[in-house]
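Undergrad: Need coordinates for the following:
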Amino acid sequence: MAALSFDRHRAEIVAQSDRLRTHLDGADLTTPVASCPGWNVGQLARHLGGGQRWAAEVVRTRAGQPPSDNHFRDLSPYAREEPAVVGPWLVESAAALADALGEAGPDVATWTPMPVPAAGAFWARRFAHETLLHRADAALALGVDFAVDPAVAVDALDEWMELGSLPQMLDIFPHRRDLLGPDRTLHLHATDVPAELGAEWLVDLTGDTLAWRRAHEKATVAVRGPVTELLLMVYRRRPVDTAVVEVLGDATLLDRWLAAVAFG
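TA: Prediction:
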């Protein structure tokens, strides 16, 4: 299955931000976010909106190098946010990024953290899923329901697989080479999505680099469960032992893989 379209990714940046805004309404934004240690929910919203505005600047100015990101890394000024302030600001941030991407188009030439064939398409997809997962962070912290369109969840898992298997990742994170070896394969199977989405992934660690493919194959360890649970598991938002998943085979390999390739 192909990735979601550029315009769908742009739309998801806005839609996921608006859904996050609804999580904030009436909530105590000083609630700690367990999946983002040191942040509370209000700071999480400021980080996400600041990142969206930063990416909008990258795209709009056709930046040749990344602008400063201090404004959404140092969150100490945002310890006591109010929903009526930060919620609308977040939605405006998402709209600014979606608009900048729409004006620039998927093939705009601008800085990206890694070589990609289409910078606009990269930023649209990256922030669609960055926004999705930070909505998960807030929802889990506040105890509200977190539901995802299956097609969006599948695309987020594909992106995670693609970024994690880039050859340069082994140079940036040399400890990941320790994962490689014979009889080291993992199979993820989403059990609650239409068959046409092909929501099964085979992670192959038996070669010289991390590799993956969409496939239904036997593996050293298999994980079966709802696609949202697989998404939360691979992004380390929900521990394996609390996720609604079934693990068959070498659970130690699963734990080692998740720990080594964590990002986002």
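Undergrad: From now on I want contacts and neighbour counts done on CA atoms only, so please keep to that.
TA: Noted.
Undergrad: neighbours of the nearest residue to Ala251 once chain neighbours are set aside, just the number please.
TA: What sits nearest to Ala251 in space, not counting adjacent residues and going by Cα to Cα, 6 or more residues apart in numbering, is Val221, at 6.5 Å. Using other Cα atoms under 10 Å, Val221 has 20 other residues around it.
Undergrad: Please give the structure of this sequence too, so both can be compared:
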Amino acid sequence: MRTLSTTSGLSVRRAFSLMEVLVVISIVALLMALALPAIGRARSLARQAVCQNRLHQWGLAFAAYATENSGYFPHTDGRDRCGDEEPFTLEGRADYWSGWVDVLAPLMGETPWREHGRATYPGIKTIFQCPSARLAPESLYSYKPLRNGFFSYAMNSCLELDANCWAPYGQPGGNDMPTFLDTARIRTPGRVILLFDQLLDPAKGYGGNELNRSAGRHCGSYPKAFSAHHAKPGGTLGGFILYCDYHVAWKQTVWKAEWPATPDFEAPPRDDPDWYPY
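TA: Model (predicted):
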């Protein structure tokens, strides 16, 4: 903008020219283009920090529970495994009353999962969900408003089963259950997965290769259930894992190249040291 002098001595300010306005707009647009990726990256890092912190909180709760219960972890399942009615089998009661989603939550000031009504499940600002977790629109877990809450974290179900996690029930290995794991039996706690962020996408079988396989039901052992939505510098996606020594680490994948990518591969081999405690 320029100031012009008239013959009467008065000063008159001239408006910006079109070219000047376009230059200013271009500069502002350039600055925004430079800033937006940085802002997006900052938000991503913030979500990663929140996810790590929530897993750390779960780790502290697991440690406190084990200390108060002679070194034993809680049961890996929850109420979803046995339905809405109070169960009468020993296995069902273990799921219903001693699932980790119920017994650990109060240690962090949260209501046990089984005490939430379908319309009052906790949301994304709670310890139950990774802030980056998203439900697919067609997911059975997104039928609002009846059920807004969901779990994005899964406890490694291999911590309770002595054999292949998905062997047919009633057959050898199908229901071998040291139901409450004695942490003293864990050979390499810094390596064994305790809690991980899981897929909640029905197109991928809720983390497995069939509908309702494991993800969304509080525990999982299918390695492809691992959700990778946290990017490291360079753009590589991965996820966070809580291990049995209670440390949290980022990992790109839990899938191993030697495993067969076939529909009948449903759980890690029994001798896998990352999934089985002993």
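Undergrad: Next, the TM-score between them, please.
TA: Comparison of the two superposed chains (TM-score structural alignment, normalised by the length of the first structure) gives a TM-score of 0.27, and 112 aligned residues with a Cα RMSD of 5.5 Å.
Undergrad: thinking again about what came up before, ok, the residue nearest to Ala251 of the first structure touching Thr185?
TA: Yes - between Val221 of the first structure and Thr185 there is a contact under Cα atoms under 8 Å: 6.7 Å.
Undergrad: helices and strands around whichever strand or helix holds Glu229 of the first structure, which ones?
TA: If you go by DSSP states H and E, Glu229 of the first structure is part of helix 227-234. Applying 3 or more Cα pairs under 8 Å, 6 or more residues apart in numbering; DSSP states H and E, one finds that helix 227-234 of the first structure contacts helix 150-164, strand 185-190.
Undergrad: Of those, which stretch is the most buried?
TA: Across these, the average number of neighbours (mean count of other Cα atoms under 10 Å) peaks for strand 185-190, which reaches a mean of 24.
Undergrad: After that one, which helix or strand is next?
TA: Beyond strand 185-190 of the first structure toward the C-terminal end (DSSP H and E), the next one is strand 200-204.
Undergrad: Report the buried residues of the longest helix belonging to the first structure.
TA: Secondary structure of the first structure read by DSSP state H shows that its longest helix is helix 119-142. Neighbour-count burial for helix 119-142 of the first structure, counted by 16 or more other Cα atoms under 10 Å, picks out 119-142.
Undergrad: tell me the angle it makes with helix 150-164.
TA: Counting by axes from the mean of the first three to the mean of the last three Cα atoms, to 10 degrees, helix 119-142 of the first structure lies at 110 degrees to helix 150-164.
Undergrad: As JSON lines, the helices and strands packed on helix 227-234 of the first structure with distance to Val85 of the first structure would be great.
TA: Listed next are those as JSON lines, based on distance: least, Cα to Cα, whole Å:
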{"stretch": "helix 150-164", "distance to Val85 of the first structure": "28"}
{"stretch": "strand 185-190", "distance to Val85 of the first structure": "38"}
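Undergrad: For Ala260 of the first structure, find the nearest of the ones you listed.
TA: Closest approach to Ala260 of the first structure among those (Cα to Cα): helix 150-164, 10.1 Å.
Undergrad: now for that closest one, which elements pack on it?
TA: Packed next to helix 150-164 of the first structure, using 3+ Cα pairs under 8 Å, 6+ apart, are helix 227-234.
Undergrad: Can you name the element that comes right after the helix it packs on?
TA: According to DSSP H and E, the helix or strand after helix 227-234 of the first structure is strand 246-249.
Undergrad: What residues sit buried inside the next helix or strand after that next one?
TA: Per DSSP H and E, the first helix or strand lying C-terminal to strand 246-249 of the first structure is helix 251-260. By neighbour count with 16+ other Cα under 10 Å, helix 251-260 of the first structure contains the buried residues 251, 253-254, 257-258.
Undergrad: Quick check: of those, which lies closest to Ala56 of the first structure?
TA: The closest of these, once distances to Ala56 of the first structure are taken by Cα to Cα, is Leu258, at 30.8 Å.
Undergrad: The closest residue to the closest one other than its chain neighbours and Met161 of the first structure: what is the separation?
TA: Excluding the flanking residues, the one nearest Leu258 of the first structure by Cα to Cα, 6+ apart is Val234, at 6.3 Å. Noted for Val234 of the first structure: a distance of 10 Å to Met161 of the first structure, by Cα to Cα, to the nearest Å.
Undergrad: show me the residues around the residue nearest to Ala251 of the first structure that make contact.
TA: Listed by Cα atoms under 8 Å, 6 or more residues apart in numbering, the contact partners of Val221 of the first structure are 185-187, 247-251, 253-254.
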